[in-house]
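J.: Sequence and predicted structure below; questions after.
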Amino acid sequence: MKYVPVGKGHKAILISILVIAIFIPFCLQGCSLSTETGTEDFQSEDVKEGEGVVQEEDPEEERLRVEEEERELQKKLEEERKLREEALRVDLGHFFVPLPPLEQEDNPPVKAKGIYVTGNSVGLTSRFERLLDMVAATELNAMVIDVKNDHGLMTYRSEIDILIQSGANKSAPVKDMQEVVAMLKEKGIYTIARVVVFRDPLLPEFKPEWAIQKNQGGVWRDNKGMGWVNPYNKNVWDYNIAIAKEAALMGFQEIQFDYVRFPENAHRVDREAYYPGEDGKPKDKAIQDFLTYAQKQLEEYNVYIAADVFGVIATSWGDTDKIGQTWEKIAPLVDYNCPMIYPSHYGSGYFGFDVPDAHPAGTVTHALNDAIKRNAHMENPGIIRPWLQSFTASWIRGNIPYGPQEVRAQIDAALELGIDEYLIWNAGNRYQPDAFLSPEEALINEEKIKSDREQKGHDVLGHTAEKALEEYLESVRRKDWREAMVYQSTGFSYDHHQFREWVGQWTGRLTSYDIIARDNLSEGKVFSLDFTITIDGNELITKGKNFEVYKENMIWRVKPPTEFIETLAFIPEATMEEEQDTNN
C-alpha cells in the first residue's frame, strides 16, 4: 500500500477544512447528525494537529530501517546455520563438510558437450591450455574433471578429516581446484566433478572392514588386484558424499558419480566374496538407496547429480549382469543419466553386428533407441547424456581406428534421436578437434535436424503419431509387453514387473483393427478405430472408439480408451463362476 506524503505547509489548511466540515453541521443541527438510518450522538473534542493524516516515513529512515531488518535477518540465519553446523559436526564426525553459504550463485541447466579431464591434465599447464583452446574453438562447453579418481586418490588436497586420515590426499596434482573451477566458469565452461565411488583400491587399505570381503577372510580384489568398497556400507556412502559436498563448495555445478555399481563378472565375485550388511537386499536396491541418500544430502548444495551407467542396462531388463544397475531404479534419482555406450563395450551379436565397435553410428543409434524407450514410461527420468568413444579398442578383433569421423558419427547419431548433449571419453585426454563443429555450425546443424523432424511430425524415434499407434497396437496383438509398455500412456509410473504381470493376465487377444478417422487435438492427435478382440474363440467387435496420442518423454504415446483395456483383461463369466466355486 502506498502512502501520500503530506508536507508541513498543507497541514494547517487540511485541519481547517476538517474543523469546518465537523462544526458547521453540528451548529446547524443541534449537536446531532441525522442519517437516513437514524440519529447518533456526536461528541466534539479538540482536533490535534496532524490527527487522522497518514504520513509516509522519511525515505532515508525507511532505508535505514530496512537495512537493519535485513541485517537482523542475516544474523539470525547465520546463527541458525552455525547451530546446524555444530549439530552436523557431531552427527557426521570425520565425514563433516561445512554447509553451503546462505547465498549461492545461480546454476541454470546447461546442455553439456564435454570431455573427460584427469587431475594430471589439469595440473599440467601446457596440456590443460591445449584442452581449453580446443573447447574455446569448438561446440564443446563442458569438462568432466576427476575429483576422486579410479585409484581412490583426490586430485586436490581435501580438508575433510576422513580423507586426510585415509591418505587420499597424497600426490594431488591440482594446487587450487577452486581457482581452476572459477576460471572455467569465467570462460563459460560447465564444470562437472567426477567422483569414482565403489571402485576404490585405497580405502580398503585404510578401512578393510568397509570393503567387499573374501569368503576365506580379508579384502576381495578384482583381476587387476584392486579392492572394492562395499556398496551396502553407509560409511562408504558418507565418505563419497562428503567429497561431493566439498566439490560443490568449490563451485562445481554438477556431481557425476562413476562406478556407482558392484564389480562386473558377478558370477565370479558372488562365488568368491560376500557383502557385510547385505541382509537379503538386492544389489540394485543398494545402489538405489545410495543415490536416494546422496540426493537428500546434496539438496542444499546447488548442484545437479549425474550417474554413469553401463550402456547395456538400457537394453537388458532388470539387473541381469548383477552389478546393481537397473535403469528404472537409477533414472528417476538423477538429473542426468549417462550411459557409457562405447561401441567397443558391446559384444559380438549386439544389435545384429558381428563387431559393434566397427559400427559407431549404428551401435549408438540402437543403444540410444533403447535408452529413450526405457525413459518413456517414467514420470520424471533423468536426461539422457551419453558417454561416447574417442579411442581405438585395439584389443577387439575386427576393431576399427577411431578418428574424427568415427567420433562425429556417434555425435550425429545421437542428434538424430534428439539427444543434443554428450560426453567424450579418452582416458589419456588425447582428443581430436576435427571431430567437433564450431559453435555456430553446431547450432545450425541441431536446429536443422530438429526442424526437419518437427515438419514431418516425427518424434525422436522417427515415428509419426499414427505410426506410434500402429506400433502400439501391433505390440498388443503380439502381447509384447516390452514394446507395449513403451507406447502405452497411463498417466502414472509403473515398473516392468507390474506391466509384464498385467499383460500376462490378458484373456483377450487383439485380432484386428482399422483406423477409420483422424483428427487433431491441441497437443496431440486422436484416431477413431474399429477393433476386434477375441476371447475363448468369441469375437467382440467394437466400433468408433477414440485412441488419443500425445508426446511424452520425447516420443508419441497412446492413451487407449477404457473399453479397449477392459476388454483385453476381460474375465469370462464361466471362469468367474469356476473361481467362485474353487474359493467356496
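T.: On my side now, so go ahead. Numbers count the residues shown, from 1 in each chain.

J.: rest of the way, CA atoms for contacts and neighbours
T.: OK.

J.: All the strands of the stretch 151-300 of the chain, residue numbers only.
T.: For the stretch 151-300 of the chain, applying DSSP state E, counting those that start in this stretch gives strands covering 190-196, 213-214, 254-258, 273-274.

J.: packing partners for the second one?
T.: Spelled out, it's strand 213-214. In terms of contacts (3 or more Cα pairs under 8 Å, 6 or more residues apart in numbering; DSSP states H and E), strand 213-214 is packed against strand 273-274.

J.: Residue 137 reaches residue 438, doesn't it?
T.: Yes. Residue 137 is within contact range of residue 438, at 6.4 Å (criterion: Cα atoms under 8 Å).

J.: follow-up on the earlier one: of the strands of the stretch 151-300 of the chain, which is nearest residue 394?
T.: strand 254-258 (24.0 Å; Cα to Cα).

J.: one more structure, for comparison:
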Amino acid sequence: MTLSWVRTEPRGLTVTGLPNSLVGAATMSAMTLRVDAGEYDPAAMRLELDGEPVTGAVDGSTVVYRPGALPDGEHKFTAEIPPSFLGFLRTGPGVSKTFTVDNEAPTLELTQPTGVTSYRQPVTLRGKAKDAERVSVGNLSATPADDGSFEIAMPRAQTGAQVVAVDAAGNQTAQTITAAIEQPRIKAVHVTAYGWSDDELREDVLNMARDGRINTVQLDIKDEDGEVGYDSQVPLARESGAVMRIYDAPAALRQLHDMGIRVVGRIVAFRDKTMAEWAWQNGHQDWVIQTPSGEPYSSRYGPIAFTNFANPEIRRYNIDLAVEAARLGFDGIMYDYIRRPDGALSQMHFPGSTTSPTVSIAEFLHESRDPVRDAGAEQSAAVFGVASTRPEEIAQDIPLMAKYVDYIAPMLYPSHWNAGEYGVASPNSQPYDIIFRSLQDFRTQTQGTGAKVVPWLQDFSLGVSYGPGEVRTQIDAANDAGVNGFFLWSPTVRYHLAGPSD
C-alpha cells in the first residue's frame, strides 16, 4: 500500500468572536478571536490568516488573536495543534473559519425638512441611503427601497438629531438634522402673572397685539420668588406651596392664540426662594446651594434663594413645570436664572455635583430639551450679557448651552453694562452701540449650534430716562445686527412701544 499526503480541514478546536454575517469596519477593528485549546497545550497552537502565519497571545487555556483592519473580501482563519508524531493522513486538532469583510459604509443623502413651524407638527423625513438595510432617527427607523429612498414619519421635528444609515456589515453613515423650526420674527413683551391678572395692564398688552406692535407675549409660569402663577398640577409645586393661582393659564392661552399671538412661558429656574426654603425645612438640604460649611448660600437675593441645579429632584421639578405648560399650549418655554449665584465659586457647594457648574447648567438644558419639545414647545434660555465674554462668572457657556435650545435670549439692558464694555464709553447713554456690538458677539458664539439669538431689551429707566425713542433705538440695533426679533422687559409691565416695530 502506498501512503499519500492528504491534508484535511482541521477539527476539534472551537473559536469564538466571529460574527455570523458580514464583518464591517467598526466590528473588524474591535474583533477579538479566542481559540479554546481544550485539553491541548495552547502554547503549541499555530495560527494562520489567509495562509500566512500570525501570532496570538496565550490567555489561560485559550489563544487570543486580534486581526485589526483587513481589506474587503473573503478571509480564512485557521488554528491548529500540530500532531505529536508525523502524520501523513491528518493534521492535529484545529479549527478553520471563513468570513467576509465589508469596509464600505452606505451613502446617505438627507433632504432637510422645510416649512416646519412648531414642535406640535408631524414631520416626514426623506432621503436616500444606498446599500443600507436600515435608516434610523432615535427609536424610529425605516427600510430603504431598492433605489435607497426612505421615509421616516416623525411626530415632531428632530432638530439636532442624528440620522444613521446601517448596512448589513454594520457600517454606519450619519448626518445631523440641521433644519430648525421656522420661527416668525419675535416681537414680544414680558408680562408677570400679576400683570396679566390686572385688567388695565392686560388690556395695554392686548392693544399692542391688536395693532401689530407685538406678536408674542412672554408670560411668567414661575417667577423670581418661586411662585407658580396658575393652578399647576405638578405635585412638588403643590406640596411646597408654590402654586398661587394668580391667573387662568388655559384662558390666557386661548385668548392670545385666538388673536394669533404666540405665548412663551418664563420659568425662573434656580433662583427659587419658595422651593429653597421648603426643601431646607423638610429634610432636603441637598436641594439647596450651600456654603462649604453646609449652610444655605446667602446672596443678594436673600439668605436662602438658590436651589441646587445639580440635584436631580430640582431639575425634574423645573422640567415638570415646563412640560405641563407646553401641554397646556405654551408655544415656548424660556428658562431664566439658569445659572449659579453671583459671587466667589470657592464659597459655594453644590451637593451631589460631579462636574463644573458651567457644564451642569448645559446638561440641565440637554435633559430638558426633548421632554419640552415632545410636549410641543420650543426651548430657550435667558442669559447674562457678559456670558459671551465671561462664561465662568455665572456658569453660562453660550456655545455649550446653545446646542440644546432653539434660541438664546441675552439680557442686554444698556443700564447693566460697565463703562467701556465692547468699547462703548457709556452704554446706558449709547443703547444702539452696546446692543449692536454685543449682539455681534452672541451671533459668533452661537454659530454652528443651530440656535438663534433673540435679545432682551430695556424698557425701564435706571440712571438714564428711557422712553419710546430709546426703545426704538434698541430695536433698530437688534434689526441691524441681524437677529430674530426682541423681548422687551419692564418690571411694571408698562411699555413704550410706539407704532409698528418692524
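T.: Noted; the coordinates are in hand. None of these values were measured; they are calculated from a predicted model.

J.: before we move on, the earlier item: could the strands of the stretch 151-300 of the first structure be laid out in JSON lines, adding mean neighbour count and distance to residue 79 of the first structure?
T.: Compiled in JSON lines, the strands of the stretch 151-300 of the first structure are given as follows (neighbours: other Cα atoms under 10 Å; distance: least, Cα to Cα, whole Å):
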{"stretch": "strand 190-196", "mean neighbour count": "26", "distance to residue 79 of the first structure": "31"}
{"stretch": "strand 213-214", "mean neighbour count": "20", "distance to residue 79 of the first structure": "45"}
{"stretch": "strand 254-258", "mean neighbour count": "25", "distance to residue 79 of the first structure": "29"}
{"stretch": "strand 273-274", "mean neighbour count": "18", "distance to residue 79 of the first structure": "46"}
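
J.: among those, which is nearest residue 144 of the first structure?
T.: Judging these by Cα to Cα, what sits closest to residue 144 of the first structure is strand 190-196, at 4.6 Å.

J.: which ones are touching the residue mapped onto residue 319 of the second structure from the first structure?
T.: Alignment note: residue 319 of the second structure maps to residue 241 in the first structure; criterion TM-score structural alignment. The contact partners of residue 241 of the first structure, by Cα atoms under 8 Å, 6 or more residues apart in numbering, come to 294, 297-298.

J.: from the residues you listed, which is closest to residue 532 of the first structure?
T.: Relative to residue 532 of the first structure, the closest of these is residue 294; by Cα to Cα it sits at 49.9 Å.

J.: What's that closest one aligned with over in the second structure?
T.: Aligning on TM-score structural alignment places residue 294 of the first structure opposite residue 368 in the second structure.

J.: cool, residue 258 of the first structure as well?
T.: In the second structure, residue 258 of the first structure lands on residue 336 (TM-score structural alignment).

J.: returning to that earlier point: make TSV from the contacts of residue 241 of the first structure and add distance to residue 286 of the first structure and neighbour count to it.
T.: Listed next are those as TSV, based on distance: Cα to Cα, whole Å; neighbours: other Cα atoms under 10 Å:
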residue	distance to residue 286 of the first structure	neighbour count
294	12	22
297	16	15
298	18	20
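
J.: my read: residue 192 of the first structure touches residue 257, true?
T.: No. Using Cα under 8 Å, residue 192 of the first structure makes no contact with residue 257, being 10.1 Å away.

J.: if we can go back for a sec, for the match of residue 258 of the first structure, which residues are in contact?
T.: So residue 336 of the second structure contacts 266-269, 381-383 (Cα under 8 Å, 6+ apart).

J.: Tell me which of the strands of the stretch 151-300 of the first structure sits nearest to residue 384 of the first structure.
T.: Among the strands of the stretch 151-300 of the first structure, strand 254-258 sits nearest to residue 384 of the first structure (Cα to Cα), with 13.3 Å.

J.: with the second structure superposed, average distance for the closest one?
T.: In the superposition against the second structure, strand 254-258 of the first structure averages 0.5 Å from its aligned positions (mean Cα distance after the TM-score superposition for the first structure).

J.: what's the longest strand anywhere in the first structure in contact with?
T.: As assigned by DSSP state E, the longest strand anywhere in the first structure is strand 538-552. Strand 538-552 of the first structure is contacted by residues 376, 459, 465, 469, 516, 523-534, 556-561 when judged by Cα under 8 Å, 6+ apart.

J.: Mind doing that once more with 7 Å?
T.: Contacts to strand 538-552 of the first structure, defined as Cα atoms under 7 Å, 6 or more residues apart in numbering, come from residues 376, 465, 523-534, 556-561.

J.: Which stretch of the second structure lines up against it?
T.: By TM-score structural alignment, strand 538-552 of the first structure lines up with nothing in the second structure.

J.: Toward the C-terminus, what is the element adjacent to that strand?
T.: Once the chain leaves strand 538-552 of the first structure, the next helix or strand it forms, by DSSP states H and E, is strand 555-559.

J.: Tell me the gap between that next one and the middle of its chain.
T.: Centroid displacement of strand 555-559 of the first structure relative to its chain, using Cα atoms, centre = their mean, to the nearest Å, is 22 Å.

J.: Just want the angle from that strand to strand 538-552.
T.: Taking axes from the mean of the first three to the mean of the last three Cα atoms, to 10 degrees, strand 555-559 of the first structure and strand 538-552 form an angle of 140 degrees between their directions.
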